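A.B. asks: Here you go, sequence then predicted model.
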Amino acid sequence: MNGITLQKAEELFKESADKLQEMAMELRYRNFGREIIFYRKPFTPISITKTLCELSCKHCNTHYLEHMHQVDNSKDLIKLAKLLSKSDIKGIVLSGGSKKDGSVPIYNFKDAVKKIKEETSLIINAHTGILKEEQALIVSEFLDSALTDVIGDRKTIKEILGLDYGLEDYQRTLRYLRTFGVKNISPHIIVGLYYGKIRGELNALNILGEIDPDTIVIVVFIPTKGTEMGNIDPPDIEDVSRIISIARLMYPEKNISLSCVRPGGRYRLKLDREAILSGINKIAVPSKSAYETSKELGLDITEIRRSRCCSW
């Protein structure tokens, strides 16, 4: 890491969002010029557990699995992947419900995914969850990109996910994936996961330097109807801005992307603007506000119109 320390980040978080944006944008221009990349269409998500999940976390409760393509066996996964590859789909995101150990069991589909890679040109991304060494070794044989949520606070992990883990378990997962040679590692920092409040996000950012991430992806908690947290407010946009700015100050030369997983409506319009002003250089599924803000700042928009994950 060639940016600020965790101690400095904690001090700066108390500063105004405007001040942090000014500092972050200086580094953003220095290292990325005026280019900003817009990903119009994400990769296609596939749940390899259908709608089953052994955790049913408070913020999700399987809701997001319901909106994915669903399979639960290798034969159906191969069939679906081949079908998708014949359309305009360039890649897939393997996802699904978690096991009680916190892992997403993509490791059970090793042979199927290897066959998909042999017979199609699909890029294979996956949500990994927390992995043991042997699980990480298996997925490293077929993954092109690992999308690993990183949560930096034990209380959040316990209360929201129901897991008795700490930040060190996420750190170990990332270390395994890098050691075993996964080409692209793009950790996801979930802002506001603790009931819409900031808790542990700076700790999560701090550990990323060790594994040299390809892209740092900023996810923003979405209050989702039908879940225990459906009536919680999303995080304050100024706090999200602070986290993004500090991410840029910690990792001046790293790609930082705003995830497609973020609240919609007017919140999204304001968020996209503040995210750009805070130093991101990539956005998945940009809003009208993202285009307007980029043009206002004189940024050069590179649009990726075909399906592509913002981790690339």
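C.D. replies: Looks like it arrived, so ask away. Numbers count the residues shown, from 1 in each chain.
A.B. asks: drop to CA atoms for contacts and neighbour counts, all remaining ones
C.D. replies: Noted.
A.B. asks: Could you check how far residue 70 is from residue 170?
C.D. replies: Distance of residue 70 to residue 170, given as Cα to Cα, to the nearest Å: 26 Å.
A.B. asks: So which of these two has more stuff around it?
C.D. replies: Taking other Cα atoms under 10 Å, residue 70 and residue 170 do not tie; residue 170 has more neighbours (23 against 20).
A.B. asks: Can you give me the distance of that one to residue 149?
C.D. replies: Computed with Cα to Cα, the distance linking residue 170 and residue 149 is 8 Å.
A.B. asks: Take this one as well and set it beside the first:
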Amino acid sequence: MSTCPFLLLPLELRDRIYAQLVSINHTQTPKDAEAALRSTTFYSWNFDPTIFRVNRQINQEAKVVMARGNHFVVIECAKELEQGPKDVKVEDARIMVYNVTLWPGKATKSPVVPGERMRIRLDKPGALETDMDAYVILAEEVRDVCVGLSTFQRPEGQYRTSGLSASIDVHQPAYTETPAARDTRERALLEPLQKLRHFQNVSIHGTLPAINYQISRQLTHQTFDRGLVLITIDEMISHGDQASSIGDYGTATAHYQRAHEYFCHCATHERHVFTHPADVSALEFKIMQHRALSWIYAGKLADALEAAQIALYVANQLFRLDSPITTVPPTEADGHISAGAFRKWT
């Protein structure tokens, strides 16, 4: 049997070729604007699994490169988490964050994943194994998935996570790390989960006790924290700005759209996170302003005009200047904001 010509190449060259196929640093490409809005994640992945089926040696070498170049998180969840609300039409549900689209895909059994950093199991106490599906996502996508799961799912106003148990296992790396490095790594993995609430039980394994306590306590809260909500919205706006700055306007728009959906949910169902009524309009104005600027840079003036019109409408509602000038913090006066408060806001 003749030797595969590819295996005659030096290992360093083979690793570079593997990386072109299985490392996100090489395979990520922005989706177009419409596709990005219809997905939980903002990239399409040119991942080609056929490389793993060439032969045993190539399979093993490629998996090493995949594990080295990516950090994966496995989410095992009850199938009911994937179901959309009964009162939403199918065509409407597709653009919302109800059915998560994850990469590289879905399995009916617990997959063994090279490069796995964390495994999350979301289920009802006593759920059967057959009622579970497993998803493999990138660690960079955990925040986006959690933002989607943190919104209402059922028409009766219950969160999808309400009454569920969360079991989280954080895997330790093979190399030795300092206590400070371990703290940073574990917080980076677990902090996106702070977007979630309403769990019945939470158990976290493999982390420092202080991090374990903090995250577990937050995930079982029944209310959302103002600081975390505003930080989440700012994170999505910031990611949108980063994408826009490099000309990736489709991805930028998707981040702004996600920020707006999350904002609208909180403004409707978690009103307590806004300390003053003006905060709601000010934040919506900020989101629409960023969307309009992104479309202007993209040269799509019709879309920019639509976003700008919404921003101007919100600004008009927020900045009614028919009250006496004052330097006190924003206060309600017949539904209007004082001119002095407006100046302080700006």
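C.D. replies: Structure's in. What do you need? Here the structure is a predicted model, which is why all the values come from computation and not from measurement.
A.B. asks: Quantitatively, what TM-score do the chains reach?
C.D. replies: For this chain pair, the superposition-based TM-score is 0.26 by TM-score structural alignment, normalised by the length of structure 1; 153 aligned residues with a Cα RMSD of 7.1 Å.
A.B. asks: Next, the buried residues of whichever helix or strand residue 296 of structure 1 is part of.
C.D. replies: Secondary structure assignment for residue 296 of structure 1, by DSSP states H and E: helix 288-297. For helix 288-297 of structure 1, a neighbour-count test (16 or more other Cα atoms under 10 Å) marks 289-290, 293-294 as buried.
A.B. asks: cool, and stretch 262-270 of structure 2?
C.D. replies: Buried, per 16+ other Cα under 10 Å, within stretch 262-270 of structure 2: 262-264, 266-267, 270.
A.B. asks: Would you map the helices across the stretch 201-312 of structure 1?
C.D. replies: 201-206, 237-250, 265-277, 288-297 (DSSP state H, counting those that start in this stretch).
A.B. asks: which helices and strands sit right next to the longest one?
C.D. replies: Right, helix 237-250 of structure 1. Identification of packing neighbours for helix 237-250 of structure 1 by 3 or more Cα pairs under 8 Å, 6 or more residues apart in numbering; DSSP states H and E yields helix 6-12, helix 17-32, helix 201-206, helix 265-277.
A.B. asks: and if we set it to 6 Å?
C.D. replies: helix 17-32 (3 or more Cα pairs under 6 Å, 6 or more residues apart in numbering; DSSP states H and E).
A.B. asks: so residue 78 of structure 2 touches residue 123, yeah?
C.D. replies: Yes - in this structure, residue 78 of structure 2 is within contact of residue 123 by Cα atoms under 6 Å, at 5.1 Å.
A.B. asks: Compare the two (neighbour count), which wins?
C.D. replies: The neighbour comparison of residue 78 of structure 2 against residue 123 (other Cα under 10 Å) goes to residue 123, with 24 against 21.
A.B. asks: doesn't residue 75 make contact with that one?
C.D. replies: No - using Cα under 6 Å, residue 123 of structure 2 is not in contact with residue 75, being 10.7 Å away.
A.B. asks: Quick check: chain neighbours aside, which residue is closest to residue 10 of structure 1?
C.D. replies: residue 202 (7.4 Å; Cα to Cα, 6 or more residues apart in numbering).
A.B. asks: The one you found - how many residues pack around it?
C.D. replies: For residue 202 of structure 1, the neighbour count with other Cα under 10 Å is 23.
A.B. asks: likewise the one 4 residues further on?
C.D. replies: Look at residue 206 of structure 1: counted by other Cα under 10 Å, it has 20 neighbours.
A.B. asks: same deal with residue 25 of structure 2?
C.D. replies: Neighbours of residue 25 of structure 2 (other Cα under 10 Å): 12.
A.B. asks: Please, which helix or strand holds it?
C.D. replies: Counting by DSSP H and E, residue 25 of structure 2 is part of helix 24-27.
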